[in-house]
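Trainee: No letters, just coordinates:
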């Protein structure tokens, strides 16, 4: 028990001692949304222009997206019509379905939320193998209502809708 506590204490001290160098994003005018995963960073601006960070330079990606995400499942995005896209070999390939927000940070799966705040998930096999419209791509509805989904190496998190009754 003491050995476990000592290891946890050392890990906490190392985590606290790690200095993050936070810098403002000045190369993208009117930055709207940004996402990071697997050492990659993507972003969109208020004109819905998607960008990808290469070194210290933001590279404009093709298309128009209101939301973009990157992670083990690849690079995914949603346009203003809530159409879903995956970045495959330098092009955006449309996927079936409609979401207002999605996240590719899970262990090779994608989660998202539709316009009715219904959460959805795409399994690892359907996500990683997706190459275009001919690939099977079923969405699994999840219970509840959420505004935003986010996944990482420690699972998925949901921002729930708060309902206040008088």
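Mentor: Structure's in. What do you need? This is a predicted model, so every value here is computed, not measured.
Trainee: C-alpha from now on. contacts and neighbour counts both.
Mentor: Will do.
Trainee: Was I right to think residue 49 contacts residue 60?
Mentor: Yes - between residue 49 and residue 60 there is a contact under C-alpha atoms under 8 Å: 7.2 Å.
Trainee: want to compare, so here's the second one:
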């Protein structure tokens, strides 16, 4: 009888894990997804950018290669490497020569230039931006392929899938002090606005960074999220929800 009870408990646990993620409607094949500050955006391989509104995807713009949503709003990079921010439904051109942008910082914006250099725009410069005005980007002193920022700092991944955490970041001084190497190789790392960090292995396995505190903002170790069996090619996290694009092109909303 005790063994049967254990088997029933295990069956319930498997069912609970299976219900953790639900598939949501897809506007088309998405290659990228991002979430922050209650916003969810996605990008098709064709360059069409969308924002999720309930169960519907609203078209934002075409000709884009990267889109980001966060505390600093919605930002995009087009196929000509210009970055834009969405203001009142209109795209405002900001700078040129970028390959990736991230709007998840605490009222600061970070990105990767076309030469792979990591840069950021401080909160003071961001809050005083005017249409068509020149902005000053601060150098973060590392070549990266991907950069993601949250309240506790920024995470970067280089071309060899090595992971780094930027120490000493503050909104008014977004460039921080130094990069600390974080053991483990991942194709992508994403940080949510609450500081939670998730990552994807080259094979699609999803990991969570544990041990993150105010005194240890980079956490202590990576733990595989065993309840998620889908293989991911992109992910984003916001408001206790992990968003996945799977390797078979499904979009999953996973309650964490």
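Mentor: Here it is on my side, so go on. Please read all numbers here as calculations on a predicted model, not as lab measurements.
Trainee: of residue 49 and residue 60 of structure 1, who's got more company?
Mentor: Shown here are residue 49 of structure 1 and residue 60; by other C-alpha atoms under 10 Å, residue 49 has more neighbours (20 against 15).
Trainee: For residue 68 of structure 1, see how far away that one is.
Mentor: 10 Å (C-alpha to C-alpha, to the nearest Å).
Trainee: Dead centre of structure 1: give me the residue that sits there.
Mentor: What sits nearest the mean C-alpha location of structure 1, by C-alpha atoms, centre = their mean, is residue 103, with 2.8 Å.
Trainee: dump the residue contacts of that one.
Mentor: 69-71, 76, 110-112, 149-151 (C-alpha atoms under 8 Å, 6 or more residues apart in numbering).
Trainee: Please, where are all the strands along structure 1?
Mentor: 31-37, 40-45, 50-54, 57-60, 67-71, 74-78, 83-88, 91-98, 101-103, 110-113, 119-122, 140-141, 146-152, 155-160 (DSSP state E).
Trainee: In a markdown table: these, plus distance to residue 134 of structure 1.
Mentor: Below are these laid out as a markdown table (distance: least, C-alpha to C-alpha, whole Å):
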| stretch | distance to residue 134 of structure 1 |
| --- | --- |
| strand 31-37 | 27 |
| strand 40-45 | 27 |
| strand 50-54 | 25 |
| strand 57-60 | 28 |
| strand 67-71 | 23 |
| strand 74-78 | 17 |
| strand 83-88 | 13 |
| strand 91-98 | 10 |
| strand 101-103 | 21 |
| strand 110-113 | 18 |
| strand 119-122 | 16 |
| strand 140-141 | 19 |
| strand 146-152 | 27 |
| strand 155-160 | 28 |
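Trainee: Tell me the secondary structure at residue 5 of structure 2.
Mentor: helix (DSSP: H, G, I helix; E, B strand; the rest coil).
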